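> quick one, fold the following:
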Amino acid sequence: MIAPDELFLGASRTADDAYQKPEVLKLGYANRHGLITGATGTGKTVSLQVLAEGFSRAGVPVFAADIKGDLSGIAAPGEAKAFIDRRVADIRMEEQGGLSFERFPTVFWDLFGEQGHPIRATVSEMGPLLLSRLMNLTDAQEGVLNIAFELADEEGLLLLDLKDLQSLLTVVSERRKELSAQYGNVAAQSVGAIQRSLLVLERQGAEHFFGEPALKIADLMRTDRDGRGMINILAADRLMMNPRLYGTFLLWLLSELFEELPEVGDPDKPKLVFFFDEAHLLFDDAPDILIERIEQVVRLIRSKGVGVFFVTQNPLDVPDTVLSQLGNRIQHALRAYTPREQKAVKVAAETFRPNPDFDCYEAITQLGVGEALVSTLESKGVPSVVQRTLIRPPSSRIGPLSDQERAMAMGGSPVAGLYDQPIDRQSAYEILEERAKKAALDEAEAARRDEAENDRDDELRKEQREEKTGWFENVFGTRSSKRSGYKRQGYAEAAAKSVIRSVSSQVGRQIGRAVVRGILGGLRR
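Below you'll find the predicted structure:
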C-alpha cells in the first residue's frame, strides 16, 4: 500500500514486462520542484492532473494553468470507461485501494474575468523589471521606467492601474529636464515609446489585469472542509494569444509567493505546488537578467515550502540553470525526426539516473500514450533510478467542463464576490488630475490678478495725466469751466484785451503827467 506521505503515480515495468512496482512521489521532496515533458498528445495533461489530485488529497493547494480547457474536468468526477478499466488492471491499482471517481475542490481564475474570477495585480506590485519584460523595452526605456517609479515613490503616488502609469509618464515627459538633471537623461523618445507600449497592452486587455482588488496569495492556499487542498485553475486559452503577458504573469505570481511567504525549511509536505504549463513561454526571448531572476526564485522558493513543476514539450525549453533545480522528472514520449528533436531526446536521457534494464534514449522515442520515464527524489534527496512507468488514471473527469458546470463551480467558490467587481480608489491618476486642475485654477487666478493689477496701473496713469493737465492749465491758461468755473480765452478775445490794456496804459500815463505838471506849476508860483 502507498504510504500517507506518498503520491501514487503509476506502476513501472518489471523484468517480465508487467507493470507491478508502484512509482511514487514523496511529499517531503515535492518542494524540490519537477519537470513534465513530452510531445503533444503523449499524456502530459493527465500526468499533471494526477499530481494535482494527489496533492489535493494530501491537503496541499495547487495552482495550474489550463491551456486548452481540459484540466477544468478536475472539478467533476470521472466516469468508468473501457480504457480506464484496462489501465487500472494493468497497473494492479486494486492493490493500492482501487480507483474511486471523485471531484476535487476547484477555484477557477481568469485574467480577463470571463471563465473564472478575475486576477488583478497593481502596477507597483508588478514593478519596472517585469513591466519592461512585458513591454519588451530597451535598456534606455527601462531606465526611464525606473525613474518614473522612483518619482512615484518620492511623491507618494500609488500606481495601481494603467491609467496611473500613463498619467505619471505624462508628468515625467513634462518634467524631463528636471529629472534628467537628477537621475540622468530622460529622453522624450523613450517616454513616447513606453506610452505606445502601454497603449498596445491596453488594447490586448491588460487593463483587466492591472488594478484592484489585487489577488491575495492566501486565497490560493485554501483547503476545503475535508482538509483537501484547493486546486486553482487559471483559464489560459485566451491568455495564450498574448504569451508575453502569460509568462510575465506567472513570473509575477511566483515572485509574490517568494516575497510574501515565510521561511519554513523542508516541511513534511509543500504549502503550495505551482505548475507552469507551456513553460517555454516564460523563457522565450527573455533577457539574461530575467532568466537570472527566475533561476533565483526557483532555487530559493523551496525553503518557502513551494514546489514548482514546469510542463513543456521539450526539455531544451528550460534553461540549464533552472533545469538543474528540478529533482522530480516525468518524461513522456519525444519524437526524434529533426536534429533539434534528436538533441532534445539526448538531453532528456542524460538527465536521468540510468537504469541498466533499458536504454533511456531509445525508450523515450518508444513510449506509448500515458507512459513515461519517471524518476523522483528518494531518501536524502537522491534521484531514483529511472523507471518506465504507466501513469495511473485520474479520479476526476478527463476532459473539460461545460459552461454551465463551470458557472456552478464559480458560484460555490470560496472567493465568490471577493474579486468580481473592480475598485478604483484614489491613486496617481486622481492625484495628478487634481494637481493639474489646481495648477489650472492657480494660473487663471494669477492671470486675473495680473489683469486687475494692469487695470489699476491704467487708472493710476490716467489720474497722473489728468493732474499734469491741470498743472499746465493753471500755469499757461484758465481752468476748464467744469473744474474751476473759468473758460479758456480765444485768440481774438486775448488780442482785444491786450489792445485795451495798452490804450488804457497810455491814457493813464498822459493824465498822470498832466496832473503832476499842474501841481508842480502851482508850487513854482
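
> going forward, measure contacts between C-alpha atoms and count neighbours the same way
Noted.

> in this protein, which spans are strands?
6-13, 19-26, 34-37, 62-66, 106-110, 117-118, 231-235, 272-277, 306-312, 328-331, 371-375, 387-391 (DSSP state E).

> count of neighbours near Gln404?
Number of residues near Gln404 (other CA atoms under 10 Å) recorded here: 9.

> do the same with Gln313
Neighbours of Gln313 (other CA under 10 Å): 23.

> who touches Leu523 in this structure?
Leu523 sits next to no residue when contact means CA atoms under 8 Å, 6 or more residues apart in numbering.

> same thing but 10 Å
By CA atoms under 10 Å, 6 or more residues apart in numbering, Leu523 lies in contact with Arg517.

> still on that earlier bit, let's have the strands of the chain in a markdown table, adding mean neighbour count and distance to Ile194.
Putting the strands of the chain into a markdown table (neighbours: other CA atoms under 10 Å; distance: least, CA to CA, whole Å) gives the following:
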| stretch | mean neighbour count | distance to Ile194 |
| --- | --- | --- |
| strand 6-13 | 22 | 48 |
| strand 19-26 | 20 | 46 |
| strand 34-37 | 25 | 36 |
| strand 62-66 | 24 | 29 |
| strand 106-110 | 25 | 26 |
| strand 117-118 | 24 | 26 |
| strand 231-235 | 26 | 28 |
| strand 272-277 | 24 | 29 |
| strand 306-312 | 25 | 31 |
| strand 328-331 | 26 | 41 |
| strand 371-375 | 27 | 46 |
| strand 387-391 | 27 | 48 |
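
> to compare against the first, here's another:
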Amino acid sequence: MAIKSTADKIATIQKGYALEGPSIELGAAIIDGELHKVAPVRLPLSMMNRHGLVAGATGTGKTVTLHMMAEQLSTAGVPVFLADIKGDLSGLATAATGTEKLVARTESIGQPWSGRTFPVEFLALGGDGNGIPVRATVTSFGPLLLSRVMELNGTQESSLQLVFHFADKNNLELIDLKDLRAVIQFLTSDEGKEELKELGGPSKSTAGVILRELITLEAQGMEKFFGEPEFDTAELLRTAPDGRGVVSCLELPTLQTKPMLFSTFLMWLLADLFEELPEAGDLDKPKLVFFLDEAHLLFDDASKAFLDAITTAVRLIRSKGVGIFFVTQTPKDVPAEVLGQLANRVQHALRAYTPEDAKALKATVSTFPMSDYDLEETLTSAGIGEAVITVMNEKGAPTPVALTRLRAPESVMGPSSDALISGTVASSALLRKYGTAVDNVSAYEKITGNAGAGGRVAGAAGASREKLADAPAGAGSRATAGTPGEPDIDAEARRIEEEILGRPSSRPAPAPGRAPAPERQARREAPQETSQGTSQGADGMTGELAGALGGGLKSMARSLGTQLGRELLRGVFGTATKRRRR
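Coordinates of the predicted model:
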C-alpha cells in the first residue's frame, strides 16, 4: 500500500468530518506528530443516539471529555445526565477563567473560547449528599435490579421474582425495603408457609437467605434510596428557559463504598426511561444523552439475565431518542454484545505496563477501522487531553480514525463551591417536589396492622391471603375481582396467556371456595400508563412475544386493571411501570 503524504492524510480527515448538520466539535487532528486546526474532528448530533464509548487509563482526561461534550450538548438544547463520581463535574455551574496556557491551547486548535456557566440540576441518591433526593420504589426497581444490588445467585434471583409476583397479586405495595422485608417475613412464617408453597419455587431456606441480605442492606443504610416520592425520570429531559438543555448531575461521592447500588441505580434510571418514552425514530438531535461513568461496575459478575437486559435496553432505547455513552478504562470492560452497539468512540491513552495491559491494548486496536495511524504506538503515547476518535457520520458510516487534541471546557474543570451548589439546590423547583420523604400505607402496614397516624389499615400480624387481599389499597375505594360488573383478574390472565401462547396457562387456578385475587387499586391520582414489556415474567411470557404484542397488551391491561397490567407487562429489567407525574 502506497504511503500517504501528510497533505493526503489531512484531506482524508477533512473529507471524513465534513458534516452538513449540527455537530459537537471535539477538537483538531494530530497528523504525523503535528497539530492541524484546519482538520477539525466532529460528532454529528443526529448520530449521538447511536451510543458511544469514552475510554482510557486513569488520568488521561476522560472526565474533562465528558465535561466538554456536556457543555456543547446543553448549548444545542440537548439535556444531559452525568454521574459525578469525583465531584469535578459540578464545575459546569461556574464560569472558567482564561489563563495564558488555556488560551494558547484553544487558539492552537481553532477554538473560540470564553468562560460560561451552564444550567445544572444537582441530584443525590436518596438525598445522601448535597442534591435533590432521587428515590425509587422497590416495586418500580424490580426483582432483577434488586437482585443485582443484593448480589443474589440465579436461584435466589428467581425466588425474589416470585416474591414480587406474590406481592403484586395480593395488593401489597412494595414501596421501601421494610415492605419487602415484611412480605418475606410473612412468607417464611408459620402463617405464610402455605403461601410460600403455592408460589411453586422458592424454598423457605432460600427466602431466608434473601431476607438476611435485605436486612444487611438496611443495616448499611441503603434503605434511604428506596421510597417515595419516587423520582420521575422525565425530569432528566428538561430544558432551561433560554432553550439550553439542563445538565442533571448526580452526585456519587461514596461510590467506592456502595458501587453495586450506584451502578444499578443508574441502570434503573435508564430502564425507566426505556419504559416511559414513546418511539421517536430518527431525530435531528437526541432527547437526552446519558453518560454512564465507571461502566465496568455494571458488568462485573453480572448474571446472564442482567446482561441480556442491558443489551436489550441499549439496542432499543436508541429509537426512543436517548444516546448512551459508556465511560470506562478499556473496551474490554464492556461485553461484546454491548460494545458492538457503540458507534462513537473516544479512546484516550492506554498503558501497557503488564502482559494483561498489552493484551487489552491489542484488543482495543482491533476494534478500530483500518487507519493511517500505528494505533498501538499512538494509544500508548497520546498525551493528556488527546484521544483517538472515530464516530458515525450522517450517512451511518464510520469516520476516519483521527488522533485528536480535544477542546477545552468553558466552565470550571473542578468542583463548584459548596455555597453555589447549596444555593442551586435550595432554589430548585424539584426540591419542593422530592425534598421530603413520605411513608404511605403499603405492604408493611397491611401485614403488621400498623397504620400509623392515618389509621387506614386494619390487619394483624400473620394475616392469611384473604386478609391481605381484603386490606384497603389506600384512601380511595377498591374494585374487587368477582364483584358484579368487574373482571375476574386471574381468570382473564389465564385466558389471555392461553390464547396468546397456545398452551395451558402456567397460572394456578383459584383454590375451591377461595375468591380470585383482587385488582390492585391505583395509589396515585394520575391514571397509570402501562409500557411494553420485554422480559420473561412470572407468567412465563417471553420477551420477544411481549415486545411484538406490546401495543395490544397495553390496551388490554388498561381494561383489565393495574394488577393484571403489572403482572403481564413488567419491563425489560423486570421493573414495574408507573404513573407519569407531570
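
> and the counterpart of Val50 of structure 1 in structure 2, how far from Cys249 of structure 2?
Aligning on TM-score structural alignment places Val50 of structure 1 opposite Met68 in structure 2. In this view, Met68 of structure 2 and Cys249 of structure 2 are 14 Å apart by CA to CA, to the nearest Å.

> picking up where we left off before, how about the match of Val50 of structure 1: what's its closest non-neighbour residue?
Nearest residue to Met68 of structure 2, sequence neighbours excluded (CA to CA, 6 or more residues apart in numbering): Pro409, at 4.7 Å.

> list the contacts of that neighbour.
By CA under 10 Å, 6+ apart, the contact list for Pro409 of structure 2 reads 64-72, 91-92, 95-96, 102, 106, 113-116.

> out of those residues, list just those in helices.
Counting by DSSP state H, the part of the contacts of Pro409 of structure 2 found in helices is Val64, Thr65, Leu66, His67, Met68, Met69, Ala70, Glu71, Gln72, Leu102, Thr106.

> in PyMOL, select just the buried ones from the residues you listed.
Selection of buried members from those for PyMOL, criterion 16 or more other CA atoms under 10 Å:
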select buried, resi 64+65+66+67+68+69+70+71+72+106
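
> as CSV, the ones in helices among the contacts of Pro409 of structure 2 with distance to Ser555 of structure 2 would be great.
CSV is the format used below for those (distance: CA to CA, whole Å):
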residue, distance to Ser555 of structure 2
Val64, 46
Thr65, 44
Leu66, 41
His67, 42
Met68, 43
Met69, 40
Ala70, 38
Glu71, 41
Gln72, 40
Leu102, 57
Thr106, 55
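
> and the furthest pair within the ones in helices among the contacts of Pro409 of structure 2?
Ala70 and Leu102 (19.0 Å; CA to CA).

> still on that earlier bit, out of the strands of structure 1, nearest to Gly508 of structure 1?
Closest among the strands of structure 1, once you apply CA to CA, is strand 117-118, at 119.2 Å.

> quick check: longest helix of structure 2.
Longest helix in structure 2, counting by DSSP H: helix 259-276.

> which bit of structure 1 covers that helix?
Going by TM-score structural alignment: helix 259-276 of structure 2 matches residues 243-260.

> what residues sit buried inside the matching stretch?
For stretch 243-260 of structure 1, the neighbour count (16+ other CA under 10 Å) marks 243-258 as buried.

> quick one: the nearest residue to Arg176 of structure 1 once chain neighbours are set aside and Val172 of structure 1, what's the gap?
Excluding the flanking residues, the one nearest Arg176 of structure 1 by CA to CA, 6+ apart is Val186, at 5.6 Å. Distance of Val186 of structure 1 to Val172 of structure 1, computed by CA to CA: 8 Å.

> residues shared between the contacts of those two?
Common neighbours of Val186 of structure 1 and Val172 (CA under 10 Å, 6+ apart) are Val144, Leu145, Ile147, Ala148, Glu178, Leu179, Ser180.

> just the buried ones from those residues?
Val144, Leu145, Ile147, Ala148, Leu179.

> how big's the offset between the match of helix 259-276 of structure 2 and structure 2?
Following superposition, stretch 243-260 of structure 1 is found to deviate from structure 2 by 0.9 Å on average (mean CA distance after the TM-score superposition for structure 1).

> now do that stretch: distance to the chain's middle.
Computed by CA atoms, centre = their mean, to the nearest Å, the chain-centroid distance of stretch 243-260 of structure 1 equals 10 Å.

> ditto for stretch 316-335 of structure 2
On CA atoms, centre = their mean, the centre of stretch 316-335 of structure 2 falls 11 Å from that of its chain.

> so it matches what in structure 1?
Going by TM-score structural alignment: stretch 316-335 of structure 2 matches residues 300-319.

> mind checking how far the aligned partner of Phe166 of structure 2 in structure 1 is from Arg176 of structure 1?
Under the alignment by TM-score structural alignment, Phe166 of structure 2 pairs with Leu151 in structure 1. Here Leu151 of structure 1 is placed at a distance of 11 Å from Arg176 of structure 1 (CA to CA).

> so which of these two has more stuff around it?
Arg176 (21 against 16).

> wait, the more buried one sits on Val191?
Yes. Using CA atoms under 10 Å, Arg176 of structure 1 makes contact with Val191 at a distance of 9.3 Å.

> can you list residues touching both of these two?
What both Arg176 of structure 1 and Val191 touch, as defined by CA under 10 Å, 6+ apart, is the set Val144, Leu169, Thr170.

> which of the residues you listed sits closest to Pro128 of structure 1?
For those, the nearest to Pro128 of structure 1 is Val144 (9.6 Å; CA to CA).

> surely that closest one touches Ile194?
Yes. Using CA under 10 Å, Val144 of structure 1 is in contact with Ile194, at 8.7 Å.

> intersection of neighbour lists for those two?
Thr138, Leu169.
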